Structure formats: structure tokens, C-alpha cells
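A.B. asks: next input, structure requested:
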Amino acid sequence: MNHPQEASSALRARHDALVAVEPKLRIRDRAARLGVSEAELLAAGCGVQAVSLGTDLQAVFRELGSLGEVMALSRNDWCVHERHGAYTGIEADGGPMGIVLGPDIDLRLFFGAWRYVFAVTENERHSLQFFDKSGTAIHKVYRSADTDGAAWDALVARFASQAPVEVAPEAFAPSQDAAQPQDSAALRAHWLGLQDTHDFFAMLRKFKVTRVGALQSAGRDLAQAVPAGAVESMLQAAAQQALPIMCFVANRGIVQIHTGTVERLVRTGPWFNVLDPKFNLHLDTTAIASCWVVNKPTRDGWVTSLEAFAANGEMIVQFFGERKPGKAELPAWRALLQGLCSEPLAA
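C.D. replies: As a prediction, this is how the structure comes out:
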């Protein structure tokens, strides 16, 4: 069995050989090519300077509010969500869940999946990067021209670990949820009794069914498949109407949310992009295997969302019209999503 230092040296050699052939690959893609996790590349110093910030990830996270304006990035395999702003309203008290409720950076945190954190310097760009137990990136925080540099350096100095971290990736257990509910009528009845959009996840757990399975069986007045191009056409319409939306991108450890209008939309090959000053979205539209308009009853009236899924059933991105609890859905948003559907939605 190789000594950890020897293993790191061997990984660096493989990494450098790959970079010599394909210098423009991003680190996530380099990790995939090499059959290792991104966190392993950082720990081995492959093309970056990386310092472990220890094992108390929530303690590090709580200090993000001291940094001032930064860029927060969360992504999954098919979609990248970037939001500029400050971390305010941080709640991370050591429990399994946390939240950031700021006007710019808005996050839901699921700390059970979190395992590693590094301060990273790559091509003179500084970031704080959080990873799950498989070594996959959960969340990255990038220093910007408006960041408090002294606070950043103090955070890194406070948590920097002198001992090298050993990344030992662990696979997540596969989902046991069924592709279809055992009782579609019971699921539909439960769906029709929802009082809050947040109750939807609990419904999926109750019926032990995948999200796509629930959408397929609920009835077309509650969930209606629409073409994959619906995301692009919706964003174009929202931009034309200056319609404020909410955009959710998630992975195992986080949900990152943007609320507001979108303006600059750019197609780059397979990627459809929002390139606004404070919000960037990069969506690989070729990965959209199914797309749905989803219709849920709440105590504030019906609420509709547009949801895109990958071939493996994982959600790529989700959109709502801007709203807060206690407020009805924006009529213009409702009309936009109904216009994507070939049949009427329940109302």
C-alpha cells in the first residue's frame, strides 16, 4: 500500500500529464478524467495551493458573514448557480440543517453530507471550498474585489490545519425510492391536500417515490410534461417582461436560490446562460431529459414551478415566480407557465 505522500505524488504526475494534453479542462472535469474526486486533487495539490481548514465545517461557515461581498457558487453535474453578495442571516448551529437568509445570498444547507473544507488558490484566484463525503464539491465562496481581504486572511489563518488532510471518499447509498407510487390515487389525494410547497418533499418520503415518479402519476392538471426547451423560452419571456423569478439549484448538501429579474441571456454551445451583474446561471440544456410544469395547492393559492430533470431522475434546476409565504403567486408567472402547457392546470 502506497504511503499517502507517494500516492499524492503519483496523482500529481497523472494530473500534470492530463493538463499538458488538455490545459483548458476545469478541475471538476480533470477529476472525472482521472477517476478521483475533486477533493482528492485539492488535497494532493494538483494544480492548486490548498490548505485544509479542519473538520468543524459549520464553524468555518459561520464566519463567512465577516467577509463582505463575495461570489457564492453551488452546482450539480448539469447546472451552475453563481450569486454575488454578502452572507447575512447565517444559521449553522451544529445541527443537521442550516440556512442563509440574505437579500443576495439565499441558501438551504444539509450538513449531514458535508465532510471537507479547503482554502484554495488557483491562478491567483482565492476561494473557500466545501465538499461532501464523496469528495464532490457542495459550495464554493470566491474572493472578489469587494471582499474584505483582511477578514478573509484572518479566517484562513484561524482555521488552517497544519496536518495534511487525507481525503477518503465514501459513496452515498443509492436511493430506495420507487419509480412509481404503489397507490397513485392516494398520492393524488395527498397532493391535493398540500398546504405549503415545502410539504411536497415530505409527501415523496411518505409514498417512497421519486420526484419524477410522483409527477408522472399525479395527473396532468397537477404535473404536466413540457418540451425541454421550455426552460429557455421561459427565461426569455421572463426577461422580456422583467418578471421576477426564483431559481433553485441543488446538490446533496445545499440549495442555492436567486430571486429577482434576469436580463442578459446568452447561448454558448450546449450551455444556456444568465450573465447578469449579480447572478449567473450556466445550464447544460442537452442534459434535460424531462421538463415539467408542477402545480401545488397552498394556503396562499395555487403555486406553479418549472422543473428540469436529468436522465437519472435528479433535478437539474427549478423555477418559481417570486413570492413569499402569505403572498399569492404572481399572475404573470402563472400565465407564463400555463402557456407552456397543452392542457389546463387545476385552479
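A.B. asks: all contacts plus neighbour counts: C-alpha atoms, from now on.
C.D. replies: Fine.
A.B. asks: can you count the residues close to residue 128?
C.D. replies: 24 (other CA atoms under 10 Å).
A.B. asks: please report the distance of it from residue 42.
C.D. replies: Per CA to CA, to the nearest Å, residue 128 is found 12 Å from residue 42.
A.B. asks: shared neighbours, the two?
C.D. replies: Applying CA atoms under 8 Å, 6 or more residues apart in numbering, one finds that residue 128 and residue 42 are jointly contacted by 118, 120.
A.B. asks: any buried residues in stretch 225-237, and which?
C.D. replies: Neighbour counts over stretch 225-237 (16 or more other CA atoms under 10 Å) mark 225-226, 228, 230-232, 234-236 as buried.
A.B. asks: can you give me the neighbour number for the residue lying closest to residue 230 once chain neighbours are set aside?
C.D. replies: Counting by CA to CA, 6 or more residues apart in numbering, residue 340 is the residue found nearest to residue 230 once chain neighbours are left out, at 6.9 Å. Using other CA under 10 Å, residue 340 has 19 neighbouring residues.
A.B. asks: please give the structure of this sequence too, so both can be compared:
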Amino acid sequence: MNQLATTEQQYQAFQNAKKEQKLRNREAAQAIGISEGQAIANAIGREAIRLKAPFQDIIADVPKLGRVMALTRNESTVHEKIGTYENISFGHAGLVLGPDIDLRVFYSYWKHGYAVTEETEKGPQRSLQFYDATGTAIHKIHLKDFSNVDGWNEIVQKHRSDDQTPGQAVESAQPAPAEKPDSKIDQEGFKATWLAMKDTHDFFPLLRKFGVSRLQGLRLAPEGYAYKVDNISTQKVLEIAAADGTSIMCFVGNPGNIQIHTGPIKNVKEMGPWINVLDETFNLHLRTDLIAESWVVRKPTDDGEVTSLEVYDKDGEIMAQFFGERKPGKPELAAWRNIVAQLPILA
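C.D. replies: Next comes the predicted model:
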């Protein structure tokens, strides 16, 4: 679409794409050559209301909504949880630590926020939606039939921006920094520091310290601490865990937010390229055709080794991460290790 197109033209083209092609917002925006955030901003004065920063203040008020659906996604994976926002705190990483809604939030990426009301056959669908500087969705909070609409109205009135002009300028996505050659990495130091980890949270500082990307770090891991498995592994993990009742953790995120499910899963369904968990309070949708690499990763901790399955897309971006359910001070579940042992290792 011509970049000089007006917000009104873009709005109409977006609505037509949704209606005629039966596309969701994200796909309809892509179909007409704009970001989803731009498409929502074009609806200001209609379906959307611009919200003002700081967005931490809005999240602090979200408990007023009662039980809602929290949605976090990346290019290939969607993670949806129903619950209440509880135990909210702010710092370098914001936290929401309820038994159902469990988030690690990086608010520096949150640049645009909107309250959205879409009229549907099921009635008005209300949500709070947050986007990064490129107009890519970071996090959405959807009201359900049991949510508190009065709380939503109160939040919208309190956090409504004075600027309700339709449209939103966005930035172009920046290319990922080039990886340093393996030969320029202190590989022995990297391996020794890996083996000295005391907590899984030591992994990101490890990567930063040695200037390696995540996948590069897995390639350079101490022997036996990271190995590739077949890309069918995500489906196998979900199906085995659903069959034997093993309680798992599933992390899905983007630069601005990570959303975590902890607990058993029951209803796993394959639908075309998607593998899905379709449980009452947890839905996962992952495009298996976009998995480029799958890795089993072992990290030392004070509670013993912790094992994860990590899946990556063609750009080296992490799609999802799976663990056995675990609590500080307790060793990893034997049932989880048994699942991981069944994954087909690649030579």
C-alpha cells in the first residue's frame, strides 16, 4: 500500500481485509502493508482510545478487571492465560506473580497503548493492547464475560491520553546485531562460567558477559549441556505431558514481555501447521512449520541441573521454552527428565 495513504484509507482497507478475507487483526494489517499497532491507531475515535504512558500505571490498575485473558505472542507462538493480575511489582523487570497470570515485563519496549472495543456477533469485545515502537504487539488483556466492565471503564477514563488523533507513526525494525565469530569468543571461559551457574537466571548475564547470541551460546556450551533434537520434539513434549499428567512450565515472549504457564496440560491438538493446547484457562498455539532448530539445554543450579526444551525460528529468535514445573529449593521433576529422554537426538 502507498505509504502516503491517509489513515482513513488505511482504516477502510484494514476493515475490508478483515471482512473479505476473514483475517485476524495482525494478519489483516500485514495484508495491507502496515503494522497491527498502526491499524489499531487508525481506529482512534471509532474502536480505539489512545492511552497515556507510563504503562506501568495501567498494569497496576488491571486487578480491577477481575479475571481476564492475558495474551503474549511472538511471530510464531501465541500464549493465552485466564486469571487475575496479582502481586504486581516494578523494577528492571516488572513482575506479575499470580498463580495464573505470571509475567516478566520489560516496560522500556512498551511505546503505545490502546483501549479497544470491537463489535462482534458475540457483543462488544474489550481489550487493553500494548505495542512496541514498530507497532508490533507486546501484550494484550482481553475482557471475558466474567470480567469487570466497570473496572475497564474506570481504567480507560483514568489513563486516556489527551491526544486522540487517529494514526500513529512507527519506527522501522532494526536488524539484529551481527554475531561475533566463534573464534573471537573466549570459549573456555564461557564453558567454565556456564558450569559455575547457580541459577537459571544466570544464563542471560553469561551470554552478555561473553558477547554471544543465544543460539551461539548453545553451540559453544560445555559438552552434553546443549544438544539438538528433532523438530517434532515440541509436539512430543506436549503430548507426553498431557498423557502422563506431568506438570510443565511453558514460556513464550517477545522483547517486551514473557508470559509463563505452570501446571499440567490436558487437551493437545494438531491443526494444520499449528500444535495447540486448548485447556480451560491455558491456550498455546505454536507454528511447528516455523521451527528451525530445537535444543535440549541443561543448566547447573544450586538445586541440581535444570533441563529445558527450547525452539527457535529461522532468524534465531526463541519461539518457546519448556521446563518441568519447579520451585526454588526443589530438584527437577524426574517425570520431566523422563520426557526429555524420549526426544529424538539429532546427530
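A.B. asks: aligned partner of the residue nearest to residue 230 of structure 1 in structure 2?
C.D. replies: Using TM-score structural alignment as the criterion, residue 340 of structure 1 maps onto residue 343 of structure 2.
A.B. asks: in terms of contact, does that match touch residue 229 like I think?
C.D. replies: Yes: Residue 343 of structure 2 lies in contact with residue 229 (CA atoms under 8 Å); the separation is 6.5 Å.
A.B. asks: pick out the residue closest to the middle of structure 2.
C.D. replies: Centroid check for structure 2 by CA atoms, centre = their mean gives residue 253 as the closest residue, at 2.4 Å.
A.B. asks: can you find the partner of residue 251 of structure 1 in structure 2?
C.D. replies: That one, residue 251 of structure 1, aligns with residue 254 by TM-score structural alignment.
A.B. asks: ah, wrong one, I meant residue 61 of structure 1
C.D. replies: Match for residue 61 of structure 1 (TM-score structural alignment): residue 59.
A.B. asks: and that match, what element?
C.D. replies: helix 55-61 (DSSP states H and E).
A.B. asks: picking up where we left off before, state the distance from the residue nearest to residue 230 of structure 1 to residue 197 of structure 1.
C.D. replies: For residue 340 of structure 1, the distance to residue 197 of structure 1 - CA to CA - is 21 Å.
A.B. asks: quick one on the thing from earlier: the match of residue 61 of structure 1 and residue 12 of structure 2, how far apart?
C.D. replies: 31 Å.
A.B. asks: look at the two and report which has more neighbours.
C.D. replies: Between residue 59 of structure 2 and residue 12, counted using other CA under 10 Å, the more crowded position is residue 59 (18 against 15).
A.B. asks: for the stretch 151-300 of structure 2, what spans make up the helices?
C.D. replies: 187-195, 203-210, 214-219, 233-244 (DSSP state H, counting those that start in this stretch).
A.B. asks: mind checking which of these is nearest residue 164 of structure 2?
C.D. replies: helix 203-210 (39.3 Å; CA to CA).
A.B. asks: so that closest one corresponds to what in structure 1?
C.D. replies: By TM-score structural alignment, helix 203-210 of structure 2 lines up with residues 200-207 in structure 1.
A.B. asks: check which residues of that stretch are buried.
C.D. replies: Applying a neighbour-count criterion of 16+ other CA under 10 Å, one finds 200, 203-204, 207 buried in stretch 200-207 of structure 1.
A.B. asks: what about that stretch, how far off from structure 2?
C.D. replies: Between stretch 200-207 of structure 1 and its aligned stretch in structure 2, the superposed structures give an average distance of 0.7 Å (mean CA distance after the TM-score superposition for structure 1).
A.B. asks: just how off-centre is that stretch within its chain?
C.D. replies: 20 Å (CA atoms, centre = their mean, to the nearest Å).
A.B. asks: what does that stretch contact?
C.D. replies: Against stretch 200-207 of structure 1 from outside (CA under 8 Å, 6+ apart): 181-182, 187, 190-191, 194, 210-211, 214.
A.B. asks: weed out the non-buried ones from those residues.
C.D. replies: Using 16+ other CA under 10 Å, the buried members of the contacts of stretch 200-207 of structure 1 are 181, 187, 191, 194, 210-211, 214.
A.B. asks: which one of these sits closest to residue 295 of structure 1?
C.D. replies: Distances from residue 295 of structure 1 to those, taken by CA to CA, are shortest for residue 191, at 9.5 Å.
A.B. asks: what residue in structure 2 is paired with the closest one?
C.D. replies: Using TM-score structural alignment, residue 191 of structure 1 pairs with residue 194 in structure 2.
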